[in-house]
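**Q** predicted model follows, preceded by the sequence.
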Amino acid sequence: MNRRPLLATALAAVLLACGAALPAAAQTFPSKPIQMVVSAPPGSAPDVIARLLADQYRTRLGQPVVVENRPGAGGIIAVNAMKDAPTDGHRLLFAQAAVAVVTPFTYKEARYDMLRDFEPVSALASTPMLFVANPASGPKTWQDAVEQTRTRPQKLSLGNPTRTSIPHLAGELVDARSGGRFQHVPMSNTGQGLQAVVNGDTQMYVDGVAPLLPMVKAGRLRALAVTADRELPGLEGIALAKNVVPGTIVSGWFVLFAPKGTPQPVLEKLNTAAHESMHAPEVVAKMRELGNYPMGGSLHDAQTFVARERAMWSDVIRRANIVAE
């Protein structure tokens, strides 16, 4: 008896059943509360944005979303908390840029690859970096600052909140693209960095826009350039860094990830809800207060974005001779 037709029929039936199960999974998802691991402490900007998304998800997906804060070790603790997570979409990781594409190259203990181990669900929000100067001792314009780094390398001091933070790497990127060289001065936190530039201990400082704009508006700091790709609401009149140093479009950002192997229909459902959530008027207004701007887009957009950022920052880290610690 020829068993091949029977085996082929059985295999076809199995494949058909699996194919039918995928749309069914999306229809029944979520079937229980969703857990969202956040790589930042309660009350921080990432936590606030994660909770905005959680509230929107609860309304749009019909299930509660429990935010689980796991800060520390450059995000390694949060990523480890996702180890062995089920691939059904009910446990997600909310990660900022440094966790996703910097820590893997700067921490020896980081043994993860976000594109190998996770599925990018949605690029949620971003905040550009702002270069500011002490009004008395710092350069007057962004053009002036860049020229100083070229003619007098490592003489113009540029503070940043911490070593290997996105602001620090933004300064290193400017060096790489301009041919100049700042004297990079990592601090222990944003507060210390702000105090140093206000006091004149450093001539310049770079960080996300939110903590800097109030001091710019008060006249205590001079805004030199923002690393956005275009003029953004609330940042009108500030020079774009890319107009003097091409290729210096930089942001701190937040991306939602699911474990590798999560069914495509579930990812699509999460992505659609995330895109709609980040563009809800009340969410946009709250993020603006935090200096963040909505992103969104498709699953492919999210994957392409993370891959591009990973390539850019790994190259900057290599060129700056930053070694993993």
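**A** Thanks, I have the structure now. Residues are numbered from 1 along each chain as shown.

**Q** use CA for all of it now, contacts and neighbours both
**A** OK.

**Q** and E119, that's in a strand?
**A** Yes - under DSSP: H, G, I helix; E, B strand; the rest coil, E119 falls within a strand.

**Q** what about it, distance to V255?
**A** 10 Å (Cα to Cα, to the nearest Å).

**Q** equivalent analysis for F131, please.
**A** Separation of F131 from V255 (Cα to Cα): 24 Å.

**Q** of these two, who's got more company?
**A** Set F131 next to V255 and count neighbours by other Cα atoms under 10 Å: F131 wins out with 29 against 24.

**Q** what's near enough to touch the more buried one?
**A** Applying Cα atoms under 8 Å, 6 or more residues apart in numbering to F131 gives the contacts 204-207, 223-226.

**Q** strands of the stretch 151-300 of the chain, start to end?
**A** Remark: strands assigned in the stretch 151-300 of the chain by DSSP state E, counting those that start in this stretch are 157-160, 183-186, 204-208, 222-226, 251-259, 293-294.

**Q** so which of those is the most surrounded?
**A** With neighbours taken as mean count of other Cα atoms under 10 Å, these reach their highest mean count in strand 204-208, at a mean of 29.

**Q** run through the neighbouring helices and strands of it.
**A** strand 118-133, strand 157-160, helix 166-178, helix 190-199 (3 or more Cα pairs under 8 Å, 6 or more residues apart in numbering; DSSP states H and E).

**Q** second one coming, line it up with the first:
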Amino acid sequence: MLALLGALALTAVRAEAQTAAPAWPQRQVTVIVPFTAGGTTDLFARIFTQAMQQKYGTAFVVENRAGAGGTVGATAAARAPKDGYTLFVGTASTHAIAPYVYKSLNYDADRDFQPVSLFATLPNMLVVSNQIPARTMSEFVAYAKANPGKLNYGSSGIGASNHIPAEIISNLIGTPMTHIPFRSSNEIMNALVGGHIHLAFDNITFALPQSQGGTVRAIAVTSKERSPTAPEIPAIAETFPGFDIGTWHGLFAPAGAPRAVVDQVAADVKEIFSRPDVVAKLKEIGAVAAPNTPDAFTAFSRSERERYRVIVREARIEPQ
């Protein structure tokens, strides 16, 4: 009887605690995306928010805050309330590259964020205007060397994951190229198709369909190995051994967000990005679903910052 009473009392305490601390979410959750709508980062965010809204019956709203290679949105997320009702889709640009290409950031990529989970990884793809005669990496290198200072390339801004590969290649072949920043991959592709820029190292998500449609020409992917989605396209590493400049997208919360919420959302990300239809959809666009735990994502983010610290230094990119 005493044991039964004790168990009942414990149950009552637990019920009271649950009543005192309602389950998350109780109201709208805002997911900040640091790039424009319709881009790769936005795509991952909407896969996540749509699934979460269906599960919880609560609004999950994407808020696009583009600018400065993603750092405008990252700054807004870092300053948001730490209550679990603001989340952020970070990338290699915002959390691994930006600390080394900007003289001053209004956020600390490590201190101001709590990693939740990776979404996916994917390579960039070197694509050129059809005005450029090169069809292979070797032909591109030869053409660039024969036209020093005449080529320009588009990116999403200084420090973006589609900016760094161009600077590295420029240094490797010893030929300067002019950087022209845009706000989004859509703008980059429109400029490339229109012949306003000569090349781009953009996400395979946008570059591959354009190359398949013949409006631009795919030369190589920036990952260490060929992409399973487009195995016919060589990797730059086949010409420059060791070259490996892919990108990734993942979910963060402002540092200090309740750990219970962080763990709950991480479990949701794992479930969503393990669904066969989601995995298949990502594979179609050249991405690999890669959900993990908050601790694993924290370790991954830190290792990526260290990797890009070396890459940026060796590429001789001066902080802006």
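**A** Now that the structure is in, tell me what you want to look at. These numbers were taken from a predicted model, which means no experiment stands behind them.

**Q** re earlier: so which of the helices and strands packed on strand 204-208 of the first structure is nearest T106 of the first structure?
**A** Closest of those to T106 of the first structure is helix 166-178, at 11.7 Å (criterion: Cα to Cα).

**Q** so where is stretch 90-100 of the second structure in the first structure?
**A** Using TM-score structural alignment, the residues of the first structure aligned to stretch 90-100 of the second structure are 95-105.

**Q** buried residues in that stretch?
**A** 95-105 (16 or more other Cα atoms under 10 Å).

**Q** what separation do you get for the nearest residue to D229 of the first structure once chain neighbours are set aside and L11 of the first structure?
**A** Nearest residue to D229 of the first structure, sequence neighbours excluded (Cα to Cα, 6 or more residues apart in numbering): I249, at 5.8 Å. For I249 of the first structure, the distance to L11 of the first structure equals 50 Å [Cα to Cα].

**Q** which one's more surrounded, those two?
**A** Between I249 of the first structure and L11, counted using other Cα under 10 Å, the more crowded position is I249 (19 against 12).

**Q** what is the equivalent residue in the second structure for the more buried one?
**A** So I249 of the first structure corresponds to D244, using TM-score structural alignment.

**Q** now P123 of the second structure: how far from V31 of the second structure?
**A** Relative to V31 of the second structure, P123 of the second structure is positioned 24 Å away (Cα to Cα).

**Q** oh sorry, the question was meant for R305 of the second structure
**A** Using Cα to Cα, R305 of the second structure is found at 23 Å from V31 of the second structure.

**Q** kindly report the same for R302 of the second structure.
**A** For R302 of the second structure relative to V31 of the second structure (Cα to Cα), the value is 22 Å.

**Q** likewise for E238 of the second structure?
**A** From E238 of the second structure to V31 of the second structure the distance is 38 Å (Cα to Cα).

**Q** neighbour-wise, which of the two wins?
**A** For the pair E238 of the second structure and V31, the greater number of neighbours falls to V31 (25 against 14), based on other Cα under 10 Å.

**Q** which SSE is that one in?
**A** With elements taken from DSSP states H and E, the one containing V31 of the second structure is strand 29-33.

**Q** packing partners of that strand?
**A** If you count contacts as 3+ Cα pairs under 8 Å, 6+ apart, strand 29-33 of the second structure packs onto helix 40-56, strand 60-64, helix 71-78, strand 86-91.

**Q** what's the neighbour count on D263 of the second structure?
**A** For D263 of the second structure, the neighbour count with other Cα under 10 Å is 16.

**Q** again with N292 of the second structure
**A** By other Cα under 10 Å, the residues close to N292 of the second structure number 21.

**Q** grab the nearest non-local neighbour of it.
**A** N292 of the second structure sits nearest to S117 (Cα to Cα, 6+ apart), 5.2 Å away.

**Q** which position in the first structure pairs with the one you found?
**A** In the first structure, S117 of the second structure lands on S122 (TM-score structural alignment).

**Q** against the first structure, where does stretch 303-312 of the second structure fall?
**A** Per TM-score structural alignment, the counterpart of stretch 303-312 of the second structure in the first structure is residues 308-317.

**Q** quick one: the matching stretch to the second structure mean distance?
**A** Taken over the aligned residues, the distance from stretch 308-317 of the first structure to the second structure averages 2.6 Å (mean Cα distance after the TM-score superposition for the first structure).
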